[in-house]
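Q: Build me a model:
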Amino acid sequence: MSLVSADMRRRIGPREFDFARQVAVMAIVNRTPDSFYDRGRTDALGAAVAAAHRAIGEGADWIDIGGAKFAPGPPVPVAEEVDRVVPVVAALAGSGAVLSVDTFQPEVARAAIAAGAHVVNDTTGLRDPAMADVVAETGVAVIVTHSLAAPRTPYPSPRYDDVVAEVGAFLRERVALAEARGVASDRIIVDPGHDLNKHTLDSLELTRRLDEVVALGYPTLVALSNKDFVGESLGRPREQRVEGSIAAAAYSVMRGARIVRVHNVRETVDAMRMLEAIEGWREPVFLEHNR
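A: Reported below is the predicted structural model:
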């Protein structure tokens, strides 16, 4: 029996997804000099746009564009964040990919939507309720993520009595806020926020019990790619976590996740498409062997 609700068909921007039997691969493109993984390799506009087109060519369904990371660091002025993300969104408009803006600033979200973004990816879980208003007014989709800290601020030694129950309760509360402010239920995606104000055992528990998050009834995104819980589980540095990240993504899909946010697009696309073929959700590309 499927862990995912039978009716999970969604139109997001230019794409239609049936999340009952389809996995969307979201590629990460950050215009930030202090980005977690690429360390500023796509900070320049041309590099960011080229990386996005390369990801689309490798099979990405979705491009997530960020101009200010959630992790601790000096504040990024709103005008500067707009200058980072809007030109990338505008350059990719018409590419056929879903475009999301990774921001917790309502003003940045509004500018990116005007440039062509289809989704707001808010890693603070709508900490600023004005973000829900922007989403409701524009009719885009929103990703509601669990985190505890104010953005760009440390939150040392987080502790949970039951991390999955507490993440689920947070997501239910923030989804209810979004719906109360006019966001349509079928425009909401949830993300349990692996490693965001959580230690490795928390993130492993969230992965193991991800079906409890999926049971909230909204498409579930997992952002696992190259994260520290993968590195600590395997004893691998950041540049050697691809295989562990793909294993975690595949496990999460089998527990009901339907959107995976990744740095290593080609490898993840192949893993997800193979999983879909094994499950009978899609046909093989061709059939020759022993025919």
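Q: going forward, measure contacts and count neighbours with C-alpha atoms only.
A: OK.
Q: Tell me the spacing between the most centrally placed residue in the chain and residue 143.
A: Of all residues in the chain, the one closest to the mean position by CA atoms, centre = their mean is residue 261, 4.5 Å from it. Look at residue 261 and residue 143: by CA to CA, to the nearest Å, they are 12 Å apart.
Q: Surely residue 134 touches residue 110?
A: Yes - in terms of CA atoms under 8 Å, residue 134 counts as a neighbour of residue 110; the distance is 6.5 Å.
Q: tell me, how many neighbours does residue 232 end up with?
A: Close neighbours of residue 232, defined as other CA atoms under 10 Å, add up to 15.
Q: One more: residue 271?
A: A total of 16 residues lie near residue 271 under the criterion other CA under 10 Å.
Q: same check, this time on residue 80
A: Neighbour count of residue 80, defined by other CA under 10 Å: 12.
Q: So residue 172 belongs to a strand, correct?
A: No - under DSSP: H, G, I helix; E, B strand; the rest coil, residue 172 sits outside any strand and is assigned helix.
Q: that older thread, specify the local secondary structure of the residue nearest to the centre of the chain.
A: Here residue 261 is recorded as strand under three-state DSSP.
Q: List the residues that contact it.
A: Residue 261 sits next to 25-28, 221-225 when contact means CA atoms under 8 Å, 6 or more residues apart in numbering.
Q: Another for comparison:
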Amino acid sequence: MGILNVTPDSFSDGGQFSSFELACQHADEMVNQGATIIDIGGESTRPGAEPVSVEEELQRVIPLVKYVVEHHDVWISVDTSKAEVMAQAIAAGAHLINDVCALQQPNALQVAAKLDVPVCLMHMQGQPKTMQDQPQYQDVVDDIILFFKQRIDAAIAAGIKPHNIIIDPGFGFGKTLSHNYQLLAQLDRFNVLSAPLLIGLSRKSMIGTLLQCDVLERDNGSVVAAMIAVQKGAHILRVHNVKSTVEMLRIMDATRNYHSI
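A: Presented below is the predicted three-dimensional model:
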């Protein structure tokens, strides 16, 4: 899953792809490098981020969804928590809802159920503006598993089909450095939920703080962490550097299937 942020303030590529032409070029590049899902987001969820209006988010997201639909045979994910953006993006041709708020915003559950598409429920402690202030857990994995059980129950009760539910433990969303690495080390514990696992740790502070490097120097660490995630059962990798991640996956695949090379 290649990340396409059309926002001026995203933590990794803020402003870099915020114009329509540049965003289209970046989508083309990621598909050419092997992305099979393009995740389009029009509102930054970095720590401290301010919310944007529905109208502004729609203006950023919908034209890009239409462009990718017209030019590429890939899945399109819309990274939003707003019910109206979900509905309009799916109507424009998107295939998947990726919600950092796990369908807890107004009407999100009902709209997602009506749209009848896969939806990713992400865990976040608090809100983007304050989530990194003082995150605390009894046990970060146990607590997030309990959260997912509750959200999956709520989703099914609203009419969302179980096979349409994906989960994302939310690396960096209300977690300390230690919490993030415990999540990565114990990722296989989420298998108890019987839902595909989406992982987004590309270029995050858990990489930069540990390795003491700036955002654009975090790709090596991101690929290593992604490889560990796959070994622990991750199904979808949400990444900035598609080329490096695809190369890692090809080597893993060749190692597993060397008889057929």
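Q: The second structure: which residue goes with residue 193 of the first structure?
A: Counting by TM-score structural alignment, residue 193 of the first structure corresponds to residue 170 in the second structure.
Q: before we move on, back to that, in the second structure, which of the contacts of residue 261 of the first structure remain in contact?
A: With both residues aligned by TM-score structural alignment, their matches' CA atoms under 8 Å, the contacts of the contacts of residue 261 of the first structure that the second structure also has are 26-28, 221-225.
Q: among those, which are in strands?
A: Using DSSP state E, the subset of these located in strands is 26-28, 221-222.
Q: roughly how far apart are the residue nearest to the centre of the first structure and residue 64 of the first structure?
A: Residue 261 of the first structure is 8 Å from residue 64 of the first structure, where distance means CA to CA.
Q: shared neighbours, the two?
A: Counting by CA under 8 Å, 6+ apart, the shared contacts of residue 261 of the first structure and residue 64 are 26-28.
Q: neighbours around the closest residue to residue 81 of the first structure other than its chain neighbours, how many?
A: Using CA to CA, 6 or more residues apart in numbering and skipping residues adjacent in sequence, the residue nearest residue 81 of the first structure is residue 67, 5.2 Å away. For residue 67 of the first structure, the neighbour count with other CA under 10 Å is 26.
Q: In the second structure, what sits opposite residue 67 of the first structure in the alignment?
A: In the second structure, residue 67 of the first structure lands on residue 42 (TM-score structural alignment).
Q: and the residue lying closest to residue 106 of the first structure once chain neighbours are set aside, how many neighbours?
A: Closest residue to residue 106 of the first structure apart from its sequence neighbours, by CA to CA, 6+ apart: residue 131 at 4.8 Å. Neighbours of residue 131 of the first structure under the rule other CA under 10 Å: 25.
Q: same thing with residue 111 of the first structure?
A: Number of residues near residue 111 of the first structure (other CA under 10 Å) recorded here: 17.
Q: Please report the distance of residue 257 of the second structure from residue 250 of the second structure.
A: Distance, residue 257 of the second structure to residue 250 of the second structure, by CA to CA: 10 Å.
Q: Revised request: answer the last question for residue 33 of the second structure.
A: Residue 33 of the second structure is 12 Å from residue 250 of the second structure, by CA to CA.
Q: Who has more neighbours out of those two?
A: More neighbours surround residue 33 than the other of residue 33 of the second structure and residue 250, with 17 against 12 (other CA under 10 Å).
Q: Do I have it right that that one meets residue 243?
A: Yes - applying CA under 8 Å, one finds residue 33 of the second structure in contact with residue 243, separated by 5.2 Å.
Q: which residue sits closest to residue 44 of the first structure in space, ignoring its chain neighbours?
A: In space, and not counting its chain neighbours, residue 44 of the first structure is closest to residue 31: 6.7 Å by CA to CA, 6+ apart.
Q: what's the neighbour count on the equivalent of the one you found over in the second structure?
A: Structural alignment (TM-score structural alignment) places residue 31 of the first structure against residue 6 in the second structure. For residue 6 of the second structure, the neighbour count with other CA under 10 Å is 26.
Q: same deal with residue 159 of the second structure?
A: Neighbour count of residue 159 of the second structure, defined by other CA under 10 Å: 15.
Q: residues contacting the counterpart of it in the first structure?
A: Under the alignment (TM-score structural alignment), residue 159 of the second structure pairs with residue 182 in the first structure. By CA under 8 Å, 6+ apart, the residues touching residue 182 of the first structure are 132-133, 136-137.
Q: what's the answer for residue 40 of the second structure, then?
A: Residue 40 of the second structure makes contact with 3-6, 61, 64-65, 76-79 under the criterion CA under 8 Å, 6+ apart.
Q: Just the buried ones from these?
A: Neighbour-count burial (16 or more other CA atoms under 10 Å) applied to the contacts of residue 40 of the second structure gives 3-6, 61, 64-65, 76-79.
Q: Dump these to CSV, plus secondary structure.
A: Output for these, formatted as CSV (three-state DSSP):
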residue, secondary structure
3, strand
4, strand
5, strand
6, coil
61, helix
64, helix
65, helix
76, strand
77, strand
78, strand
79, strand
